[in-house]
Structure formats: structure tokens, C-alpha cells
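1. build me a model from this:
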Amino acid sequence: MSLWQHLPVYHRYAELPETFYIRVIPTPLENPRWVTWNAPLAEHFGLTGVPDEIWLQIFSGEPVPDYFQPLAMKYAGHQFGVYNPALGDGRGLLFGEIRDRQGRWFDVHLKGVGQTPYSRMGDGRAVLRSTIREYLCSEAMAALGSETTRALGMMVSDTPVYRERVEQGALLIRLGETHIRFGHFEHFFYTGQHDDLRLLADKVIEWHFPQLLLQSHQQQPYQQKVPPYLGLFQEIVQRTAKMIAFWQAYGFAHGVMNTDNMSVLGQTFDYGPFAFLDDYDPHFICNHSDYQGRYAFDMQPGIGQWNLTALAQAFTPLVGKNELETELGTYTVLLNQEYSRLMRCKLGLQQHQDGDSELCSDMLKLMAKNRVDYTLFFRRLSSLDAQPPEFVAELFHDQPAAMQWLQQYRLRCEREIDSAGHRYSAKQRCQVMRQVNPKFVLRNYLAQQVIDAAEQGDFLPLEQLIQVLQHPYDEQPMFEQYAELPPAWGKCLEISCSS
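-> The predicted model follows:
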């Protein structure tokens, strides 16, 4: 009868004290219908086939079988730099945890299931518009190679949801290795519940970083010992640096980098007013509600450090301040190292040589000045084994300047040699570059087009866009239109936190 009869559901988080959560019964949606089901992801958990009406009822909240124990997590966080203690799962519920075929644990989290004690006067619903955007972007980011939450399925309903206008209520089934955020630690720190803070840290280590316990026992007497709590903070710093380096290299703007939207595993989640860059603008603000530009694209690395500093404050009952400050000092170095590595890959430069930073910096300045499309530039740069330099330069208003940079780039590429002393050919270089420079990304106007169709009951454009985004590095000539420059109207869409 059940999808889950052969797939055990666990409740590790629900076994924690009730200071960590409140049990909540979801509010069912009116006349729910499946929109899409992520069959490739489902297969990783041994879940095959198309979901039926029983699954629809279970996930829409009526009834909730005994093997699920829905709960709303309690946490806090800094929102736009201001501490807010009154946060928690306001429209999402953790239903349980499952394991994939490799034995990895994943939360089963439903978003849009109605009010919880943390809804803060909200209705606890998610609208079709925002649910489609999160589904698309989480799957697009996964296909690009980013660590992220995933979307297992999505449904729509007749439940009216009131935002700037009346919209359809929808629901997202989200899978993530954890939904524990920086804000969980902040909640227990600022409320003085330091025993629970320590328990939270213990469980994060046990569930996600067990090697920290093993390392602490295996260290030799002459080695410098790293306590597990410090090791945990190190891991979070490293993973956060790697995540944000990926964002910067792939032109992704998150839009709401509050500490309650930061995963302790360094995985992108809580997709809201995000955007991939069209024209390269380092000061791009994707969130219409971000009036001060706090979360602008070029601010993301610094905000990552700000958020880690807030987390470090919450760690002070566990780790000494000097040790925390030392680890915080590694963040920028780690981020810059990872960003440099990723950018060299995008440029097809396998070795680090003097002048590479200047070459990349000159490129970005030229792109910004000429408002060059970020994704299309790198994809065309990856085709210089078959196309002349003019194919890239025509993206620039100042084509002579572009040709001058391309000449410098060509000379740099000629200095690349393999371990045997042979030069890499343009074909070799570009083949590798096309594996890291996507042809397709989730542009906001593409998302808006499928949203417009879906709100009229047509979900075929959504399914087609999902198919395209699952293979961002492939040529896919039958979907060439998705790789074209966005229309003028598509570059000025206003996306806010409303969802």
C-alpha cells in the first residue's frame, strides 16, 4: 500500500528533546494534484515508478501515517544583519529521514503544509510560483555540480493563497542531508540553553562528521589535538567557503543569505529570490526587497564571513574565542583558493602561473564594462577549437579590447604543458572546458515563462525545462532556444522574498 513499506523511515531528530521542535499536524491542501515527480532522484532511494493517489494524500497531509512524525524545527537567525529570535519552520515540516542506496541520510521535508507555531502570522503555505522556482533551481544547481538540497516532487492545489494577488497553494517535497542551520546554534546560544547547544553539536558531529570523533581518538601524543567541536567549526568554515566560491564562479546570486538560510553542511538551500547572472554585473542585486544591497552578488563572500562570525559567537560555550578567530581567518584564504581553482578550470588553465589573477581580473572588468552575458561568454570561450576569436569578441561592445584580451588569453594557453612537456591542444582544452562551462542555466525569464504556463494549467513547458537543466553541459541542439540571450524584459524581472 505504501511507497515506504520497503524503505524504512527514521526519526533521529525527533528523538532529541522537545526544546528542538514542536510536533505539528499538517493542514491538508484542497484537491491536490501532482505537478512533477523526480524519478531519477527517487531511484537513488529505491523508489521507482510514478507516485499514485495514496502518496498524494500522504504528502498533502491527509492522512499522515504512523511512520512519519512531522515536526517544525525551532531556530533563530540574523535577518539582514538583525537578530530575530522568533524563527523556526513556519511553512515546512520535517517528516522523517530516509537513506539512499549508498547509505547516506536525507531529511524528508515538506514545504507549504500550513501553519506552525513559528509561522509568525503567516499562512504556512507556498505558492505555485515559488515552488516551481525552488524545484527548478535546486535541480539545476545539482546538475551543475553544487552541493544542494533536492526536489523529489511537487503538487498544486485549489487552496487559495494570498500574496500580492491570489495564487494557487503548492507543496514541495524536499530532500536534504540536513536542515540544521546556523540559526539552530544561535537559538540555543542566545537563550542560554548551552546544554542543548552542546547536544546539537554532538549530534551534528555524530550524524554528519563522525570522522571528527575517530580522529580525536586516533591522534598520536605528539600531534596537535583538534577537539571535535573545533573540528566541527572548521568543517563548516571550509564547506561554506567552497559553496560560496562555487556561487561566484558560476554567477549565482542567492538573494537572502540570512543565518537561518545557511546550512551547516555548506549546501545551498532555501531558494527564494535567487538569480543567475545574465549581463555580468558584480553589484547585481537579485532580491527586490534588498533595498540596501546587503546580499548583492559581490557581497556574498563577505556575508559568508559575517555569517560564520555570528556562528562563531554561538560556538563560544564550546570552543575558545582565539581558536574560533583563527579558523575564521582561514575562510577568505580557502574561498579565494577554491574560486581561483574554479576560474582556472573555466578558462581551461590546469596549472597556476604568474599573471593568471590579472588575466582573470582584466576579463571580468571588461565583461562588466561591456555588460557581457556571463554564461554565454564562457561557453563561447569553450568553442575556440572550432570557432574564431571573433565569435567571442562579438559579445562585447568594445570588440578591439575583447580581441586584445583574447590574444593575451591565447598566449597564456600556449604556455600550458602536460607532465611530458607537451602543449595541450585547443581541442583538448576546449573539451575539458565544455564540461565545466554550462550551456544552460536557470535564467529568471525561463522560470517565469514556465510559471506563466503552469498558472494556466500547462505543465509541459516545466517538464521540458527540467529536462534541459538536468544536462547543462550537453549541447542539446533541439533545445537551442534555452541557451539564447535573454530578451530585454527578462533582464529586469523583480523577484522578492514573497513566496
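2. drop to CA atoms for contacts and neighbour counts, all remaining ones
-> OK.
3. the strands in the protein, which residues?
-> Here the chain has its strands, by DSSP state E, at 21-23, 33-37, 71-79, 82-88, 92-99, 105-111, 126-127, 150-162, 166-176, 252-253, 275-276.
4. for the nearest residue to residue 285 once chain neighbours are set aside, give me its contacts.
-> Spatially, and ignoring its direct neighbours in sequence, residue 285 is nearest to residue 296 (4.5 Å; C-alpha to C-alpha, 6 or more residues apart in numbering). Neighbour list for residue 296: 253, 255, 282-286 [criterion: C-alpha atoms under 8 Å, 6 or more residues apart in numbering].
5. with residue 255 instead?
-> Under the criterion of C-alpha under 8 Å, 6+ apart, the neighbours of residue 255 are 272-275, 285-287, 290, 295-296.
6. can you do 7 Å?
-> When contacts are counted by C-alpha atoms under 7 Å, 6 or more residues apart in numbering, residue 255 touches 273-274, 286-287, 295.
7. most surrounded residue in those?
-> In terms of neighbour count, residue 286 stands highest of those at 28 neighbours, by other C-alpha atoms under 10 Å.
8. was I right about it contacting residue 276?
-> No: in this structure, residue 286 is not within contact of residue 276 by C-alpha atoms under 7 Å, at 8.7 Å.
9. need the residues touching each of these two.
-> Overlap of the contact sets of residue 286 and residue 276 (by C-alpha under 7 Å, 6+ apart) consists of residue 253.
10. centroid residue for the chain?
-> With distances taken as C-alpha atoms, centre = their mean, residue 268 lies nearest the centre of the chain, 2.4 Å away.
11. before we go on, could you also do this sequence so I can check it against the first one:
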Amino acid sequence: MTDAFRPSRAILELGPGFYDEVAPADFPLTIPRFRNDRAAASIGLDDLDPAAWLRHFGRFEALPGSLEHPLALRYHGHQFRSYNPEIGDGRGFLFAQMTDTAGRLMDLGTKGSGQTPYSRFGDGRLTLKGGVREILATEMLEALGATTSRTLSLIETGEALQRGDEPSPTRSAVMVRLNHSHIRYGSFQRLAALQDAGGMATLTDYVLRHYFEPSDTPAPSPYATLIDHAVTNSATQAAQLMAAGFVHGVLNTDNINITGEIFDFGPYRFAPAWDPDFTAAYFDHNGLYSLGRQPEAMQWNVYQLALALRLVAPTEDLAPALKTWPDRFDAAFATAMLARLGVVPRDPATDLALARSIEAALTETTMPLARFWFDWRGGTLRGTSPAAATYALPAFAPFLAAVADYAPAAPLDHAYWSDPEPCALLIDEIEAIWSRIATDDDWSTLEGEVVAIRRMGEAMR
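-> Next up is the predicted model:
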């Protein structure tokens, strides 16, 4: 370890009632497939040599000064709005904590690292395809400016897995993700179900001390402060999902963390067009988590957190923040949409009107999202676009009128803006990347896609 690595064991402050010590699976192989040195540099681990990388992230040898044993966190959650008390970390664990270069407490969590007390007859493994998909999702969301977890490592593990929703046997992997926190809404829901007021106080204190700056505004209780942060973070996350055209697929309360990062990717999709009914999960028969219902889902989730906090706080302490959720979403939606458009904000009402005009035009015309954002970056149509005729339709008239008063936020001098086609990540492209790996063990297409996504991110910054 270098001096830049600053380990932590903060989670142990909670005590053993919040987690179980577990052992990682003993994998037949550890073949490195993805190493995110950009993310590793933020926590002082980019200097690990290849052998050390495999020891720590394939065999889970403890990082010096951090957790001595992996911890499977305990939580409950609503899954498609049905409460489930029998979940928790079933194929992952909290492996390590450290402080990043910005001074934030960070978690390294795993996916596919073996069975735990919460595996519920599952094998505790991750398919290699699932790991590849998560790399692509996190890289794309990061490039688009969304608050997301980051995929630190993917290691193939040499097991043949049986799965009912993809061709089997299929290859296995273990993944490590970097998050600000793995504390979920479901962590609080579990304590409410157990009527554990003391545990609720302990967890709330831990979260407020480690993840949020103290507020100068007096609050009736720490629980009111917590729900206020959660309202802001959930509204912001919903807005960022929409601006990214990203359909998460499983916005359950056990998949929503307290620090507001998009994480735990399953059957996600980047929507090809702004279709409010577009869904990602084949099993989401009622469209609960469709593109257009994601804000509703996030608001519903934060209300479930508030219901859990009622164990220790009166409704009147929590309600004021909850009532502001629509306004905070509108503000975050305008911010996220204007950031993706690349224009300088003017004032809240005007910015929201511009954002809504984009949403309306895209919905009515089914314009390809990647094409629109690429063509109109900076608020002006650049050159000749294959979609020029669509922009002349009446549906775009309110947008054209609104955007005329906006200035570009930065010069468009990056070579990306001269490309003939935008960088996108639709399902066919993801499947083609996986096909090259599955058929020929050819990783070059994935590597090239990561380079292309990061290049787009550089251009957008």
C-alpha cells in the first residue's frame, strides 16, 4: 500500500447486530478481466501490482488496516412493492472501507463472492455477462455525469453456472464495486420491522456523521435531517436517471442507498427513445419501473424510508421534507437536463420550461435520444444532422423557442463533437460485445467501448 491509501473500519462502529462475518468463495481460477485504475487512483490502490490485485479482489485477502473479515450486511426491502424480510447480502459483502482523495468514506463491496447467511438457496455467484454489463452501465453513467457506483474490478473465476434466464452453463466472475456507501433504505426498514429503536438511532448517527456535512439549519431531530438528505438524493437520482435515458429495472428499496448513487445493476437498458412505457426487466409486466415511472418509484421509496423512521420520529418531523419532493425533483430535473444539453442555466422557472420542452418533443417524435443530445450539445444544432427534418416538426417548436436564449456552457472543441455518430449503449451493442467474449473470448470490443465512453465523458466535461 502507498501513503495515498487511507484505510478505515468505520462500519464496525455499528456493532455485530448489523452484519455477519463471512468467508469468500474459493474460486478455481482468478483471471483478470477489468481493472479500473482511474477509480483505484481515487482510493490509493492504483499502484497495486497484478498479483496483489488478484489476491485482494479475487481471493479477498484483507487490505492492510481495513476490515479483517468480509461483512454481509443485514437489510430488508420492498421488491416490486412487496415487503421481503428475507434478503440481505446474499451474493456479496462489504470487503473494505477507506477514505478517498476528496476525504469521503468509501466502501468496496462485492458481487458474486459466494454464499452468505442470506443467499436463500442461491449459489452466491455472478455470471461473467452480468459483470460485463455492470462495467458498461457504470462507465456510461459516469460519463454522462450521473452519480453512480464505479466498477473497480472484474475477475473471471472458472466456474460453470446454471441460470434460467440466459444460455447455460455460463461463465462466472466476481466483481468489486466502489460506492460512497452500501447502507440502503432497506437497512432502516429492517430495524423498523424488528422494532429496534436503539439500532435505528445507531444507524442514523453513523450515516449522518460519515456521509453528510453538518447543517446550519436547525432540525427537530437527526431523523428529520436524515429524511431531508434522502429526499434531495432520491429526487436527484430520479432526475439523473431520466436525463441519462437510463431504465434501472429494479428500483427496489434494497437497491437504493442512502448516499444517492445509482447501483446494483440487473436488467437495465438505455432507452432508444423517450418512451415513458419503456421497461428494462422482462418480468416487470405492469411497467412499475418503466422510464416514465422512475420518479414515482423513487418518491415511493423515500416514503418507505420515512415510514421506517416513524419508529423513532413523529410524522410531523418528517412530513415537511417529504412534501418538498416534487419541487426538488423539478429543480434536479432541470439541472440534469441542462447539464446534458450543455448550456448555462438561467433561472429555475425558465430552466424547467426548457427541460420540459425537451421531454415533450422527444416523447412525441420518438427521436433517438443519443442523436438528439449529440446534435444539440451547446444549445445549437451543429452542421447537418440526419434528423434535421424531425427538428422542423411542430413538436420541436417550443424547444427551439426556449433554447434560443441559452448560451453554451463550454466550447465544443473536443474531437468527439465532429464524429459522424454519437456514442450510445443500446441493448444490441451490449449483446454484441458479450457475443464476442462468449464466442471467441475476444475482449477487444469491450475495451474499445470503454475507451469510447470515456472519450465522450471527456468531451462532455
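12. quick one on the thing from earlier: which residue in the second structure lines up with the residue nearest to the centre of the first structure?
-> Matched across to the second structure, residue 268 of the first structure falls on residue 262, judged by TM-score structural alignment.
13. any idea how far residue 338 of the second structure is from the closest residue to that match other than its chain neighbours?
-> Among residues not flanking residue 262 of the second structure along the chain, residue 148 sits closest, at 4.5 Å (C-alpha to C-alpha, 6+ apart). Using C-alpha to C-alpha, to the nearest Å, we find residue 148 of the second structure at a distance of 19 Å from residue 338 of the second structure.
14. more crowded one of those two?
-> Taking other C-alpha under 10 Å, residue 148 of the second structure and residue 338 do not tie; residue 338 has more neighbours (25 against 22).
15. list the contacts for the more buried one?
-> By C-alpha under 7 Å, 6+ apart, residue 338 of the second structure lies in contact with 345, 355.
16. gap between the aligned partner of residue 368 of the second structure in the first structure and residue 281 of the first structure?
-> When the first structure is aligned by TM-score structural alignment, residue 368 of the second structure is paired with residue 373. Relative to residue 281 of the first structure, residue 373 of the first structure is positioned 9 Å away (C-alpha to C-alpha).
17. please apply the same query to residue 324 of the first structure.
-> For residue 324 of the first structure relative to residue 281 of the first structure (C-alpha to C-alpha), the value is 34 Å.
18. and for residue 442 of the first structure?
-> From residue 442 of the first structure over to residue 281 of the first structure the distance is 17 Å, taken as C-alpha to C-alpha.
19. residue 248 of the first structure now?
-> Distance from residue 248 of the first structure to residue 281 of the first structure, counting by C-alpha to C-alpha: 12 Å.
20. same question, residue 453 of the first structure
-> Counting by C-alpha to C-alpha - residue 453 of the first structure and residue 281 of the first structure are separated by 30 Å.
21. also residue 454 of the first structure?
-> Using C-alpha to C-alpha, residue 454 of the first structure is found at 31 Å from residue 281 of the first structure.
22. and residue 405 of the first structure, by the same measure?
-> The gap separating residue 405 of the first structure from residue 281 of the first structure is 19 Å, by C-alpha to C-alpha.
23. quick one, which of the two is more surrounded?
-> Neighbour totals were compared for residue 405 of the first structure and residue 281, and residue 281 leads with 22 against 18 (other C-alpha under 10 Å).
24. quick one, what contacts the counterpart of residue 58 of the second structure in the first structure?
-> Counting by TM-score structural alignment, residue 58 of the second structure lines up with residue 60 in the first structure. By C-alpha under 7 Å, 6+ apart, residue 60 of the first structure lies in contact with 28-29, 32.
25. residue 2 of the second structure: neighbour count?
-> Counted with other C-alpha under 10 Å, the neighbours of residue 2 of the second structure add up to 10.
26. which part of the first structure matches the helix ranked longest in the second structure?
-> As assigned by DSSP state H, the longest helix anywhere in the second structure is helix 222-244. The alignment of helix 222-244 of the second structure onto the first structure (TM-score structural alignment) covers residues 228-250.
27. mean deviation of the matching stretch from the second structure?
-> With mean C-alpha distance after the TM-score superposition for the first structure, stretch 228-250 of the first structure departs from the second structure by a mean of 1.1 Å once superposed.
28. now do that stretch: distance to the chain's middle.
-> Here stretch 228-250 of the first structure is found 13 Å from its chain centre; the criterion is C-alpha atoms, centre = their mean, to the nearest Å.
29. cool, and stretch 54-66 of the second structure?
-> Its chain's average C-alpha position is 24 Å from that of stretch 54-66 of the second structure, according to C-alpha atoms, centre = their mean.
30. stretch 378-397 of the second structure too?
-> Taking mean C-alpha positions (C-alpha atoms, centre = their mean), stretch 378-397 of the second structure and its chain are 31 Å apart.
31. how long is that stretch end to end?
-> End-to-end distance of stretch 378-397 of the second structure (C-alpha to C-alpha): 18 Å.
32. again with stretch 252-272 of the first structure
-> 12 Å.
33. how far away from the center of its chain is it?
-> Centroid displacement of stretch 252-272 of the first structure relative to its chain, using C-alpha atoms, centre = their mean, is 6 Å.
34. stretch 423-443 of the second structure too?
-> 21 Å.
35. and that stretch, what's buried?
-> 423-425, 427, 430, 433-434, 437 (16 or more other C-alpha atoms under 10 Å).
36. likewise for stretch 200-207 of the first structure?
-> Neighbour-count burial for stretch 200-207 of the first structure flags 200-202, 204-205 (criterion: 16+ other C-alpha under 10 Å).
37. no more questions from me, cheers.
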